[in-house]
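> Have a look at this fold, sequence not included:
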C-alpha cells in the first residue's frame, strides 16, 4: 500500500494505491481518494463515508465530497480495480467475472478509513449505479459492518425486468463460459454523456480516458456477474444497516435524442430501481428526485439542491446530521 500522494482533482485531494492480488492479467490495484482540505481543526472526524462509482466511471464528483465534509464526515472514494486511477494499460477495463471480487478492495479501503476515524467511528458506504449493486451485495454479506448505506440510482435489476434477465441470462452464461471477455454489441448512444459534458450542454468536465464515450465494451463474463447479482437482489437481501435509495422520478430511454433527457434517467428504469430497493433490508427509505439525471449528484443545480436536502434529512433521522 502506497502513501497518500497528490491527486488529479487538485490540492484538496489525496490518493493512495491499494495493492491487490494479481489476476490472469497480472498486477491489480485499486485507488483510494481522500478529500483533505487544509484545516486548523485538530479533532478527528467520528464519521466517514466511502463512495463507490458505477460502470465505466471513476470518482470526480467533488461536490459530493464537499457536501459530506461540510457535515463533519470524512470523505473517501474508491476507484475499483481496472477503472479510473486504477486502470493499467494491460488490463481489460472494468472486467471482473464475480462481483464479490470487489470485496478485497472494499475491505482494504475500509481498513484505512477505520484507522483514520478510530474504532468507534461510524462508517457509511455510498454507491452509484453498478457501484450501488456492488455495495448492497457486500453489505448483505457483511452484516453489522456499516452504520448506513446510501444508494444513488443503484442498478438493482436488468432493464426490462426480471423476465429479460431470465430470457437473456442462459445465453449470456453460455457465451461467458467459453469466451468470458468477448465484447457484446455496444448499445451506448452517448446520450447520457451528452446530458453531462460541458461540451454538449452539461456542466461537467472529466477524463475521457477514464470515462469514455461510448462506454467501455461490456464483456460477457462481466454481464453474467451482474445478472447473478440482480438475481440475488430479486431473492431478497438482509442488509441490517439503514438504507437510503435515491432515484430520478422518471426514465427516458429512446433510440433518438431528446432535450427531455436532460431531466431524467436515461440509463436505468427507475421504477424497477424503486421496486427492488425495498427488497434490500428491513430499513429502506426510497426518495424520488424530480428532474434527476442517472447520477443525481451531476443533475442541474436545483435538482442537486433537492438531492442534498434529502440526504441531510435522512442522515439527521439516523443520527448523522
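Done, it's in. Just so it is clear, the structure is predicted and the values come from calculations on it, not from any experiment.

> From here on, just use CA atoms for contacts and neighbour counts.
Noted.

> if I pick residue 203, what's in contact with it?
If you count contacts by Cα atoms under 8 Å, 6 or more residues apart in numbering, residue 203 has them with 196, 197, 300.

> What ranges does this structure have for its strands?
Under the criterion DSSP state E, the chain carries strands at the ranges 5-7, 10-23, 26-35, 47-52, 74-79, 122-128, 148-152, 243-248, 284-289.

> OK, contacts around residue 82?
By Cα under 8 Å, 6+ apart, the contact list for residue 82 reads 28, 29, 30, 88, 91, 92, 93, 94, 95.

> coming back round to it: can you pick the most crowded of the contacts of residue 203?
Each of the contacts of residue 203 was scored by neighbours using other Cα atoms under 10 Å; the highest score is residue 196's, at 22 neighbours.

> Can you give me the neighbour number for the closest residue to residue 196 other than its chain neighbours?
With sequence-adjacent residues excluded and distances taken as Cα to Cα, 6 or more residues apart in numbering, residue 196 is closest to residue 202, at 4.3 Å. A count of neighbours around residue 202, defined by other Cα under 10 Å, yields 16.

> and if you look at residue 176?
The number of residues packed near residue 176 is 20, by other Cα under 10 Å.

> my read: it touches residue 225, true?
No: using Cα atoms under 8 Å, residue 176 is not in contact with residue 225; the gap is 9.5 Å.

> and which of the contacts of residue 82 is nearest residue 319?
residue 30 (31.0 Å; Cα to Cα).

> Might you report the residue contacts of that closest one?
Counting by Cα under 8 Å, 6+ apart, residue 30 touches 17, 18, 19, 20, 78, 79, 80, 81, 82, 85, 86, 105.

> Mind doing that once more with 10 Å?
Taking Cα atoms under 10 Å, 6 or more residues apart in numbering as the criterion, residue 30 is in contact with 1, 16-20, 78-87, 102, 104-106, 108-109.

> just to revisit the earlier point, could I get the strands of the chain as JSON lines with distance to residue 236?
As requested, the strands of the chain are exported to JSON lines (distance: least, Cα to Cα, whole Å):
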{"stretch": "strand 5-7", "distance to residue 236": "39"}
{"stretch": "strand 10-23", "distance to residue 236": "30"}
{"stretch": "strand 26-35", "distance to residue 236": "29"}
{"stretch": "strand 47-52", "distance to residue 236": "22"}
{"stretch": "strand 74-79", "distance to residue 236": "26"}
{"stretch": "strand 122-128", "distance to residue 236": "18"}
{"stretch": "strand 148-152", "distance to residue 236": "16"}
{"stretch": "strand 243-248", "distance to residue 236": "14"}
{"stretch": "strand 284-289", "distance to residue 236": "13"}
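
> also this one, for the comparison:
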C-alpha cells in the first residue's frame, strides 16, 4: 500500500509516484461523464533553485492524447511546483465504453473539469500560485479558459498550442460553413481521416520514437474527427484570431519548422508534422500582453516528447523563463 496517497486518491498505473482522482461531471447523451486528475507524489525541489516553489502546475493534454509523460512531472517538480495533470472527459483514464472519444461541442464545457480539478488541488484556497500548462488542443483550451477567467492563473505555458487551423485563417473561414452544416445534420458523423500516422511514427517506441503509451487511448492515426467537435475547435481558433486578453505571462514553446507530406519523410522525426508553427507563433502574440516565444530546432509537435537533446533545451528554456517571471 502506498502510504503517501492523499485521502480519496487511488494509486495510478504510472507507478507509486502517481495518484489518480476521479472527478464526476454529471452525464450527457452517452452516459455518465467524469474527468481524472493525476498527481505526482515524488520529491520536489526547494530553495533558491526552485522558482516555482509554492506553485501548482495543471497540465492538460492534446487531441487523441492523455497524460503519460512521467519525465515532465519530474521536471516540473524540479522547479519546486506540485504537478497535476488532467485527463479530460472521454480521453484516456476518463474514457468509458460507448463514449465518442474526445468529443465535445463547446470547448467552454471543459470549465467543469478544470474547475473541479482546481477545487481538488485546493489551489484557490491555499494561497498557492497556479501555472497552466497545455499541449496542442489543451493549449487552446487553457488559453480560452484563462481569457474567460482573469486573475485565476499566474502563468500560462503552451507546448505547441493549436491556436489556428492548419489551412490558415482563410482556410478556416472557407471550411467553417461546411462544418457548421455537417454539425447540424449529424454532429457525430465521421469525417475523412487525414492523419497518416506520421506523428505517431516519430513518437512511438514501436517505430522511430522512444515513448511507450496506451495505443487504445492514443491510436496511431488519431480519433475519428466529427463535425460537432471540429465546429468547437474552429470557434476557438476564431476567438484567438480576434485577440484574447490573458492577464498572466505566457511562454509558448514551438518547433523551429513544420514538415508536411502525404508520405513519410525523415524530417518528420525532427520537426512539427501536425501544426504550421510559423502561423502558431503569430497567433501566440494575440493571446495577451506578455508573450514569450521559444523556437526549438529539431522539436516534434510535443516538444517534451522530442529527442533527448531537444527536450533538454526545452526544459532549459522553461527554467530560464520561470526564473525570469517570478510568480
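Looks like it came in fine. In this text the structure is predicted, and so the values were computed from the model without any measurement.

> of all the contacts of residue 82 of the first structure, which comes closest to residue 117 of the first structure?
Using Cα to Cα as the measure, the one of the contacts of residue 82 of the first structure that approaches residue 117 of the first structure most closely is residue 30, at 20.8 Å.

> where's the closest one relative to residue 276 of the first structure, distance?
29 Å (Cα to Cα, to the nearest Å).

> quick one on the thing from earlier: quick one: map the residue nearest to residue 196 of the first structure onto the second structure.
Structural alignment places residue 202 of the first structure opposite residue 209 in the second structure (criterion: TM-score structural alignment).

> if I pick that match, what's in contact with it?
The neighbours of residue 209 of the second structure, taking Cα under 10 Å, 6+ apart as the test, are 199, 200, 201, 202, 203, 269, 305, 306, 307.

> Residue 207 of the second structure too?
Taking Cα under 10 Å, 6+ apart as the criterion, residue 207 of the second structure is in contact with 198, 200, 201.

> so where do the helices sit in the first structure?
Across the first structure, reading from the start of the chain, the helices by DSSP state H fall at 62-70, 103-117, 130-141, 162-178, 191-196, 220-235, 270-277, 301-317.

> how about the ones you listed, which one is nearest residue 35 of the first structure?
Judged by Cα to Cα, the one of these that comes nearest to residue 35 of the first structure is helix 62-70, at 6.4 Å.

> equivalent range in the second structure for the closest one?
On the basis of TM-score structural alignment, helix 62-70 of the first structure is assigned to residues 70-78 in the second structure.

> do stretch 213-232 of the first structure as well
Alignment of stretch 213-232 of the first structure against the second structure: residues 220-239, by TM-score structural alignment.

> in stretch 251-259 of the first structure, what's buried?
Residues of stretch 251-259 of the first structure classed as buried by neighbour count (16 or more other Cα atoms under 10 Å): 251, 252, 253.

> With stretch 103-118 of the first structure instead?
Neighbour counts over stretch 103-118 of the first structure (16+ other Cα under 10 Å) mark 103, 104, 105, 106, 108, 109, 110, 113, 114, 116, 117 as buried.

> Distance to residue 229 of the first structure added to the residues you listed, as TSV?
Listed next are those as TSV, based on distance: Cα to Cα, whole Å:
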residue	distance to residue 229 of the first structure
103	14
104	17
105	18
106	17
108	22
109	22
110	22
113	26
114	27
116	31
117	31
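
> residues in contact with the alignment partner in the first structure of residue 176 of the second structure?
Under the alignment defined by TM-score structural alignment, residue 176 of the second structure corresponds to residue 169 in the first structure. With contact taken as Cα under 10 Å, 6+ apart, residue 169 of the first structure is in contact with 162, 163, 223, 224, 227, 228.

> In this model residue 179 seems to touch the fourth one, though I could be wrong.
No: using Cα atoms under 10 Å as the test, residue 224 of the first structure is too far from residue 179 to be in contact (11.6 Å).

> what's the closest non-adjacent residue to residue 172 of the second structure?
The shortest distance from residue 172 of the second structure to any residue other than its chain neighbours is 6.1 Å, reached at residue 165 (Cα to Cα, 6+ apart).

> Over to residue 108 of the first structure?
When the adjacent residues along the chain are set aside, residue 108 of the first structure lies closest to residue 18, with 7.1 Å between them (Cα to Cα, 6+ apart).

> Give the aligned equivalent of that neighbour in the second structure.
The alignment partner of residue 18 of the first structure in the second structure, by TM-score structural alignment, is residue 23.

> can you pull the contacts of residue 89 of the first structure?
Taking Cα under 10 Å, 6+ apart as the definition of contact, the neighbours of residue 89 of the first structure are residue 82.

> Specify, as a residue range, where stretch 267-278 of the first structure falls in the second structure.
Stretch 267-278 of the first structure falls opposite residues 274-285 of the second structure when the two are matched by TM-score structural alignment.

> Also stretch 131-147 of the first structure?
Across the second structure, the stretch matching stretch 131-147 of the first structure (TM-score structural alignment) is residues 138-154.
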